[in-house]
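Sequence plus the predicted model coming up.
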Amino acid sequence: MKKIGLFFIFLFINFGALGIGRLLMENGPLTEWYMELNKAPWTPPGWVFGTAWTTIMVCFSVYMAFLYDTLTSNRIWGLFAVQFLLNISWNFIFFNQHLITLGFINLILLSFLVFYFLIAFFNTLKIKSLLVAPYAIWLCVATSLNLYILLYN
């Protein structure tokens, strides 16, 4: 029962992050600035982003519920908080401020943190650690898209 409560807490926070990120980017993907950028040929259609982030946040919420239930600590909350801030700030940095290089750095830091979650707690959570894999994979895609924009614009 405790894990279910934790799952819903993390789900609420994670979907809150998506909502805040959406607000911070305003109409980002629909702006003239973004539309005129040279984008990577592997840039997925817009609907993929929503589907991917929904899947990622559900999986990450389950992962965080297991992790926090197993290792209740301020360290876990601290790492989660940094992940939260990096996640939502990219939207503002990239889409709102058009700071492509800083957005790329932000994604690199977020990727390191998510891979840290995947690796550092693997011995504790075992196979459940793979719930972080969709997040890690998506960040590799997102980082490559951001890098392409950085290099070709």
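Happy to help now that I have it.

switch to C-alpha atoms for all contacts and neighbour counts from now on
Noted.

Leaving out the residues flanking it, which one is nearest to the spatially most central residue of the chain?
Centroid-nearest residue in the chain: Asn87, 4.8 Å away (criterion: CA atoms, centre = their mean). Spatial nearest neighbour of Asn87, excluding adjacent residues (CA to CA, 6 or more residues apart in numbering): Leu110 at 6.9 Å.

and here's the other structure:
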Amino acid sequence: MHRFDHYLVFILLALGGGLLIGLMSPSGEWYASLAKPWFTPPNWLFGPAWTILYFLIGIAGARTFEHSRNSPLMVVWVAQLVLNFAWSPAFFGLQRPALGLVIIIALLVMILAFIGLSWRRDRLASALFIPYGLWVAYATALNAAVVAMN
């Protein structure tokens, strides 16, 4: 497989998986009825934000695969993607914000682990996860607030 193919596969995996999970777990009326904190962003922001983040996640995954495919770092990358894809079905699909909070905290830990572990090996892959980590930290605060308010 060529280098371009790795990037294409990883970007499509992250972006396509995120899109599929989003379509399978819409927020719907239940989410609209929840009390939410004052710092909840408008709904239109989530699609563009996640599109950009999934693109960055895919690039970081391809770079990690090329340089460290059989390493603990690749395991961390896969773990964060599994947790990422598990959050929407837990929060929206099962309508369990507390379960979502457990998952998103674990996701944030995996993101931070990826940033830390990849910093010396591949600073670009590490840096690509920084916006992701910031967004998920923000989303963790939102999730925690929803749990506390409902």
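Noted; the coordinates are in hand. Since the structure is predicted, the reported quantities are computational estimates derived from the model, not experimental observations.

What is the equivalent residue in structure 2 for the residue nearest to Asn87 of structure 1?
Superposed on structure 2 with TM-score structural alignment, Leu110 of structure 1 falls opposite Leu107.

ok, its match - contacts?
Applying CA atoms under 8 Å, 6 or more residues apart in numbering to Leu107 of structure 2 gives the contacts Gln80, Leu83, Asn84, Val136.

What strand or helix carries it?
Taking DSSP states H and E as the criterion, Leu107 of structure 2 maps to helix 97-118.

dump the residue contacts of the aligned residue in structure 1 for Met149 of structure 2.
In structure 1, the residue matched to Met149 of structure 2 (TM-score structural alignment) is Tyr152. The contact partners of Tyr152 of structure 1, by CA under 8 Å, 6+ apart, come to Asn38, Lys39.

circling back: now do the residue nearest to the centre of structure 1 against Phe94 of structure 1, distance only.
Distance from Asn87 of structure 1 to Phe94 of structure 1, counting by CA to CA, to the nearest Å: 12 Å.

overlap in contacts of the two?
Residues touching both Asn87 of structure 1 and Phe94 by CA under 8 Å, 6+ apart: none at all.

Which helix runs longest in structure 2?
helix 123-149 (DSSP state H).

what's the angle between it and helix 97-118?
Counting by axes from the mean of the first three to the mean of the last three CA atoms, to 10 degrees, helix 123-149 of structure 2 lies at 160 degrees to helix 97-118.

Run through the residues that contact Thr64 of structure 2.
Thr64 of structure 2 neighbours (CA under 8 Å, 6+ apart): Leu73, Met74, Asp122, Ala125.

for Phe4 of structure 2, helix, strand, or coil?
Under DSSP: H, G, I helix; E, B strand; the rest coil, Phe4 of structure 2 falls in the helix class.

for it, what are its contacts?
Contact analysis of Phe4 of structure 2 by CA under 8 Å, 6+ apart lists nothing.

For Thr70 of structure 1, see how far away the residue nearest to the centre of structure 1 is.
Applying CA to CA, the value for Asn87 of structure 1 to Thr70 of structure 1 is 24 Å.

and what of Tyr116 of structure 1?
Tyr116 of structure 1 sits 17 Å away from Thr70 of structure 1 when distances are taken as CA to CA.

Could you check which of those two is surrounded by more residues?
Remark: of Tyr116 of structure 1 and Thr70, Tyr116 carries more neighbours, 15 against 12, as counted by other CA atoms under 10 Å.

hang on, isn't Tyr7 of structure 2 packed against Ile57?
No - counting by CA atoms under 8 Å, Tyr7 of structure 2 does not reach Ile57; the two are 10.5 Å apart.

And these two? Which one has more around it.
Between Tyr7 of structure 2 and Ile57, counted using other CA under 10 Å, the more crowded position is Ile57 (27 against 20).
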